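Enquirer: How does the following fold in three dimensions:
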Amino acid sequence: MSTTTIEDVKIIDIPKIEDNRGNLAVIEKECIPYPIKRVYYLYDVPSDAYRGGHAHKEQVEFLVALSGSFTVTLDDSVNKKSVVLKKPNKGLLIPTGIWRELEDFSSGSVCLVLASDVFSEADYIREYKDFQLFKRT
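Expert: Here you go, the predicted model:
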């Protein structure tokens, strides 16, 4: 049974160093609560496209809008909430057992994902009815 809820999803401030030549954001081990095992990013996503539509059984993810903005809708099978990511110094920590959908990508947006594990199809829950069952059992 996955006992995670919407309340377990967190916005985390990414430390930044401000400089008149440009800002530098740093994600190190103190920033997120797990070792990073996979990094990937979404880009050139059409504004009317939809990404995500799944949950993870074991993997934790940290999403950052490196450029532009997009909306992440989160669902724990009881409650839903939407978060707009639009700043490269704020990330969204999504624990296991939370359904996520990404949409409303602005032109030129880039979504960086720092994952707690390598890709494993067995870790994905891709059907919402299976997600509801996962949350109950």
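
Enquirer: Could you use CA atoms for every contact and neighbour count after this?
Expert: Noted.

Enquirer: how about the spatially most central residue of the chain, secondary structure?
Expert: Centroid-nearest residue in the chain, with C-alpha atoms, centre = their mean: Leu63, separated by 3.7 Å. For Leu63, the assignment made with DSSP: H, G, I helix; E, B strand; the rest coil gives strand.

Enquirer: so how far is Ser116 from it?
Expert: To Ser116, Leu63 is 12 Å away according to C-alpha to C-alpha, to the nearest Å.

Enquirer: what do you get for Lys16?
Expert: Distance of Lys16 to Ser116, computed by C-alpha to C-alpha: 22 Å.

Enquirer: which one of these two has more residues nearby?
Expert: Comparing Lys16 with Ser116 by other C-alpha atoms under 10 Å, the one with more neighbours is Ser116, at 20 against 14.

Enquirer: Let me see the contact set for that one.
Expert: Tyr34, Pro35, Ile36, Lys37, Arg38, Gln59, Val60, Glu61 (C-alpha atoms under 8 Å, 6 or more residues apart in numbering).

Enquirer: so Lys80 sits right up against Val9, yeah?
Expert: No - Lys80 lies out of contact with Val9 (C-alpha atoms under 8 Å); the separation is 11.2 Å.

Enquirer: the more surrounded of the two?
Expert: A count of neighbours by other C-alpha under 10 Å puts Val9 above the other of Lys80 and Val9, at 17 against 14.

Enquirer: Let's compare: structure for the following, please.
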Amino acid sequence: MSLDQCRIVDLPKISDPRGNLTFIEGGGRHIPFDINRVYYLYDVPGGAERGAHGHKELQQLIVALSGSFDVLLNDGRNKKKFHMNLPYLGLYVSPMMWRDITNFSSGAVCMVLASELYDENDYYRDYEKFVAQVRGK
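Expert: Now for the predicted structure:
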């Protein structure tokens, strides 16, 4: 997998004087996978980092529902930082990407839509092992 496959996804935004609405549909409509799990990070203390792992098969869409944070993606060869701060933009993360989520603002809420149910066997938790797998060693 290549970092080039990861991208910002424009999600529908329906503007209304009473408040805006954004929705996300899987199965190729807005994201290239069916949604099997949703989780969110919140009340992250200042200076804390989340993520610090990679996935073998899992695909994700990461959305800043409130506040902001940075997502650092690494495919074992190249790195790219995405600043997430708009609830109508999502970051598609393909399999075999190492991710770190940092720089949470006060009150930030990070929602993640996942293609699979939780499976510990899908995780890379050791960066050196992840890089070795990517590079075929």
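
Enquirer: quick revisit: out of the contacts of Ser116 of structure 1, list just those in strands.
Expert: Judged by DSSP state E, the contacts of Ser116 of structure 1 include Arg38, Glu61 as members of strands.

Enquirer: Most neighbours out of the contacts of Ser116 of structure 1, which is it?
Expert: Counting neighbours by other C-alpha under 10 Å, Glu61 leads those with 23 neighbours.

Enquirer: burial measure for the nearest residue to that residue once chain neighbours are set aside, as a count.
Expert: Using C-alpha to C-alpha, 6 or more residues apart in numbering and skipping the chain neighbours, the partner closest in space to Glu61 of structure 1 is Ala115 (4.6 Å). Residues lying near Ala115 of structure 1 (other C-alpha under 10 Å) number 21.

Enquirer: Return the distance of Ala115 of structure 1 relative to Leu74 of structure 1.
Expert: From Ala115 of structure 1 to Leu74 of structure 1 the distance is 17 Å (C-alpha to C-alpha).

Enquirer: same check, this time on Lys129 of structure 1
Expert: 15 Å.

Enquirer: Those two: which has the busier surroundings?
Expert: Leu74 (22 against 11).

Enquirer: Surely that one is in contact with Leu92?
Expert: No - using C-alpha under 8 Å, Leu74 of structure 1 is not in contact with Leu92, being 10.7 Å away.

Enquirer: Quick one: residues contacting Thr22 of structure 2.
Expert: Contacts for Thr22 of structure 2 (C-alpha under 8 Å, 6+ apart) come out as Leu11, Pro12, Lys13, Ile14, Pro87, Tyr88.

Enquirer: The fourth one pairs with which position in structure 1?
Expert: In structure 1, the residue paired with Ile14 of structure 2 is Ile17, using TM-score structural alignment.

Enquirer: which ones are touching that match?
Expert: For Ile17 of structure 1, counting by C-alpha under 8 Å, 6+ apart, the contacting residues are Asn23, Leu24, Ala25.

Enquirer: which of those also appear as contacts in structure 2?
Expert: For the contacts of Ile17 of structure 1, the contacts that are reproduced in structure 2, applying both residues aligned by TM-score structural alignment, their matches' C-alpha atoms under 8 Å, are Asn23, Leu24, Ala25.

Enquirer: mind putting those in JSON lines, secondary structure included?
Expert: Putting those into JSON lines (three-state DSSP) gives the following:
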{"residue": "Asn23", "secondary structure": "coil"}
{"residue": "Leu24", "secondary structure": "strand"}
{"residue": "Ala25", "secondary structure": "strand"}
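
Enquirer: could the residues you listed go into CSV alongside distance to Thr5 of structure 1?
Expert: CSV is the format used below for those (distance: C-alpha to C-alpha, whole Å):
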residue, distance to Thr5 of structure 1
Asn23, 34
Leu24, 32
Ala25, 29
